[in-house]
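**Q** Structure of the sequence below:
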Amino acid sequence: MSFLSKNAVQDVHNLKIANRVNLFNLGQKRFLHTITPII
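**A** Next up is the predicted model:
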């Protein structure tokens, strides 16, 4: 049972990191998309 809960915590941690990376990538794309027409 402790192994399962440890796994669940790790999964949640990985999800948080993945979400942060996705948000960062999305922000970069949006920033580039906004700045491209100006150049």
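
**Q** From here on, just use CA atoms for contacts and neighbour counts.
**A** Noted.

**Q** List the buried residues in stretch 17-30.
**A** Buried residues in stretch 17-30, counting neighbours by 16 or more other CA atoms under 10 Å, are absent.

**Q** Next, the second sequence, to be compared with the first:
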Amino acid sequence: MQMIKNWFSLLCYCLFHHFMFVKIIVQFGLLAATPTYLTY
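**A** As a prediction, this is how the structure comes out:
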């Protein structure tokens, strides 16, 4: 049971950090795309 709990917490930890990483990439992408929108 302890092993399953550790694996589940590790999975949640990885998913959380993957989500934060994707969020940061999306924010940088929006920042990079903003000047192109402003020029039109």
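
**Q** What ranges does structure 1 have for its helices?
**A** 2-35 (DSSP state H).

**Q** So what's the residue count around Ile35 of structure 1?
**A** 10 (other CA atoms under 10 Å).

**Q** cool, and Val12 of structure 1?
**A** 11.

**Q** Would you check how far apart it and Ala18 of structure 1 are?
**A** 10 Å (CA to CA, to the nearest Å).

**Q** what's the answer for Leu4 of structure 1, then?
**A** Counting by CA to CA, the gap from Leu4 of structure 1 to Ala18 of structure 1 is 21 Å.

**Q** do Ile35 of structure 1 as well
**A** For Ile35 of structure 1 relative to Ala18 of structure 1 (CA to CA), the value is 26 Å.

**Q** again with Asn7 of structure 1
**A** 16 Å.
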